[in-house]
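Undergrad: my questions concern the predicted model and sequence given below.
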Amino acid sequence: MSAEKLLTLDFSKEEALTKVFPKLPVLTSKEAGWNGIYLAYDYHLPGETPEVAGQQHGIVIFTEVPTPIGAERKLDGCLRKEQVVQGDVVIVPANTGHRVQWDSAGGVIVLGFEPAILTHAIYEMVDVEQAAIAPHFAKPDPLIYQLGLTLKAELESGRLGSQLYAETIANLLAVHLLQHYSTQKLIIKNYTGGLPKYKLQQVIDYINAHLDRSLGLAELAAVVQMSPGYFARLFKQSINLAPHQYLIQCRVQRAKQLLCQGELTIAEIAYRVGFANQGHLNYHFKRLVGITPKAMLRHK
């Protein structure tokens, strides 16, 4: 059956998942504001899916598998029986037919991300004209497994600022997929030396001017006219921190300044510097400063 005749799945529309599963997943990234990457998680009972072709690249990650799951999977026209265990992943490129029938319950993360992420993420590092992802049946991949769990945990925490974190992980996934699941071997260029000082300062100034809102990796990379993946690598080389780590440090530093001024409550400061709530400010403040904002006020 050709991809044109298959049921089309658009990961960007949460309700589209009901074409595949009997109900909406218990956790999705719909409200997270992530750019071009979508996550759905649920604990699925034995069942089957229709054959669908996603508009986005898809990654299926098996997270809780009490006993090996027997599955019959059709992927890109090939039919295979397999035993799926925790940590296995399935790679389904965009516009590729996929259906599966399975006999045991298990927790599953489904990631979808726009094909443009591959090219936008790393166009300085590979010849993107040769970049294409190949389908893969279930196999262990510790890095994808951990990155999937990290994204799920970020959603569950409800932290504001997860857009930057999610886009950073999406870029890591893009590089990993092209290195290990490409239709042909690609050499990822390695750049060293960090950002030029004036470009680093441009990004730092931009971050500090927009601490009160969610910032994305693509947005920061655009400030210095780079691809997100290239920018993220050089930024970390420059200051030994990933962009999302530096953003949190800036928010905590601004919170310290506002606490010293004594004009706002801790809750007001949390929102002013871009944290989702006072609890998130408390968590990062104590982690980086060593004491809570309340304790700092007592020792002013």
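TA: That came through fine.
Undergrad: going by C-alpha atoms from here, please, whenever you check contacts or count neighbours.
TA: Will do.
Undergrad: just checking, residue 255 touches residue 270?
TA: Yes. Taking contacts as CA atoms under 8 Å, residue 255 lies within contact range of residue 270: 7.2 Å.
Undergrad: packing partners of the host helix or strand of residue 238?
TA: In the assignment (DSSP states H and E), residue 238 maps to helix 228-239. Contact here means 3 or more CA pairs under 8 Å, 6 or more residues apart in numbering; DSSP states H and E; on that basis helix 228-239 packs against helix 116-122, helix 162-180, helix 217-223, helix 243-261.
Undergrad: try it again at 6 Å.
TA: helix 116-122, helix 217-223 (3 or more CA pairs under 6 Å, 6 or more residues apart in numbering; DSSP states H and E).
Undergrad: okay, now the one to match up with it:
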Amino acid sequence: MGALSERLVSLLGLQRRPAQLTGALGKTGVMVAKIREDSPQLEMTHEVPEDDAYIVGLIPRDYPDFCFWQDGRAAPAVSNRGGDTIFYDLRRNPRFLKNAPMGAVAFYFPRSAFDEIADDASAYRIEELRAPNGQGLDDPVIRHLACTLVGGFDRPQEVSHIFFEHVSFAVCAHVAQAYGGLRPNSMGRRGGLAAWQERRAKEILAANLDGAVGLTELARECRLSVSHFSRAFRKSMGVAPHRWLMNRRVELAKDLLRDREASLSQVALRCGFADQSHFTRVFSRRAGVSPGAWRRGAAA
């Protein structure tokens, strides 16, 4: 069970642990989890130990009469709307009244994550996030990025760890810029990967077609921070690591499909897909035809 899920269980008083898939960015411990509680008891969330970190959550449904406390003081009740983003500063003992069904895609951002992003961009470190705690705000970027993860929580066997980490990092970088004052023009000044780094990254990805490897390991093998590695990889390869991995799966599948003795399910598993259905959906989107149709065309 990931540390974020444990924090959410403690903070929210959940009866069941939330569904979760966690990842880490460098040594910073950025994590993401999906939570849901349809029939909460009318009670306050729990106190949690002070932590120099934020939880940033996208809520999928309206939460009327949201009663929020921090530093032991009540804030005016607000009505948060589905699709809003809510910030919780864990240094200030955030609590709220569980008086309605709730859910969220929640990101945990410790101070070290923002420090790593700033250091890698040669920018000043962030002091505070300029966002209202406990009050929903409309952030289309966070909404779009968080929504891309929803299907992955429901079908984790079809989504690579790299993709979860990539999206989590993108949200963290956006928060740093939009609410922490990090200067956007300080980002991305460095070039691409060195030849040996590109070769090593491809080797690791090709050896882990199931997506079990994460950005942390790739960056460590290339002796880079995760943020630097992600930008350098995209600059060198033209796509993000998770996209390169998916493209590699499809190209390998095309090679294997030329062997008519191999079944589609065998090709799917050899290329790192969860099953034949997952293989068919991904291949069809990228190749424009189903694997079976592509095989018939290649044999013509």
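TA: That came through fine. Predicted model only: the values in this text are computed from it and were never measured.
Undergrad: circling back to that earlier point, corresponding residues in the second structure for the helix holding residue 238 of the first structure?
TA: Under TM-score structural alignment, helix 228-239 of the first structure corresponds to residues 226-237 of the second structure.
Undergrad: ok, average deviation of that stretch from the first structure?
TA: Here stretch 226-237 of the second structure, set against the first structure after superposition, deviates by a mean of 2.2 Å using mean CA distance after the TM-score superposition for the first structure.
Undergrad: buried residues, that stretch. List them.
TA: Neighbour-count burial for stretch 226-237 of the second structure, with 16 or more other CA atoms under 10 Å as criterion, is recorded at 226-235.
Undergrad: stretch 245-253 of the first structure too?
TA: Neighbour counts over stretch 245-253 of the first structure (16+ other CA under 10 Å) mark 246-253 as buried.
Undergrad: gap between that stretch and the chain center?
TA: Distance of stretch 245-253 of the first structure from the chain centroid (CA atoms, centre = their mean, to the nearest Å) equals 20 Å.
Undergrad: show me what that stretch is in contact with.
TA: Outside stretch 245-253 of the first structure, the residues that touch it by CA atoms under 6 Å, 6 or more residues apart in numbering are 273, 285.
Undergrad: with the second structure overlaid, how far apart is that stretch on average?
TA: Superposing on the second structure places stretch 245-253 of the first structure at an average distance of 0.6 Å from its equivalents, by mean CA distance after the TM-score superposition for the first structure.
Undergrad: and the counterpart of residue 94 of the second structure in the first structure, how many neighbours does it have?
TA: Alignment note: residue 94 of the second structure maps to residue 98 in the first structure; criterion TM-score structural alignment. Close neighbours of residue 98 of the first structure, defined as other CA atoms under 10 Å, add up to 24.
Undergrad: what's the following helix or strand after whichever strand or helix holds residue 98 of the first structure?
TA: Assigned by DSSP H and E, residue 98 of the first structure falls within strand 97-102. Under the assignment DSSP H and E, the closest C-terminal helix or strand after strand 97-102 of the first structure is strand 106-113.
Undergrad: centre of the chain to that next one, how far?
TA: Relative to its chain's centre, strand 106-113 of the first structure lies at 12 Å (CA atoms, centre = their mean).
Undergrad: how far apart are that strand and its match in the second structure?
TA: Mean for strand 106-113 of the first structure is 3.5 Å (mean CA distance after the TM-score superposition for the first structure).
Undergrad: show me which residues of that strand are buried.
TA: Across strand 106-113 of the first structure, burial judged by 16+ other CA under 10 Å covers 106-113.
Undergrad: would you confirm that residue 135 of the first structure contacts residue 91?
TA: Yes. Using CA atoms under 6 Å, residue 135 of the first structure is in contact with residue 91, at 5.3 Å.
Undergrad: just to revisit the earlier point, TSV please, covering the buried residues of stretch 226-237 of the second structure and showing distance to residue 206 of the second structure.
TA: What follows is those, written out as TSV (distance: CA to CA, whole Å):
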residue	distance to residue 206 of the second structure
226	19
227	21
228	21
229	17
230	17
231	20
232	18
233	15
234	17
235	19
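Undergrad: ok, which pair from these is furthest apart?
TA: Greatest spatial distance among those (CA to CA): 226 and 235, at 14.2 Å.
Undergrad: all strands for the stretch 1-150 of the first structure, in order.
TA: For the stretch 1-150 of the first structure, the strands defined by DSSP state E, counting those that start in this stretch cover 7-9, 27-28, 37-44, 47-48, 52-54, 57-64, 69-75, 78-84, 88-92, 97-102, 106-113, 136-140.
Undergrad: how about those, which one is nearest residue 297 of the first structure?
TA: From the strands of the stretch 1-150 of the first structure, taking CA to CA, the stretch that ends up closest is strand 27-28, at 37.5 Å.
Undergrad: looking at the strands of the stretch 1-150 of the first structure, which is nearest to residue 295 of the first structure?
TA: When those are compared (using CA to CA), the closest one is strand 27-28, at 35.3 Å.
Undergrad: no further queries at this time; thank you.
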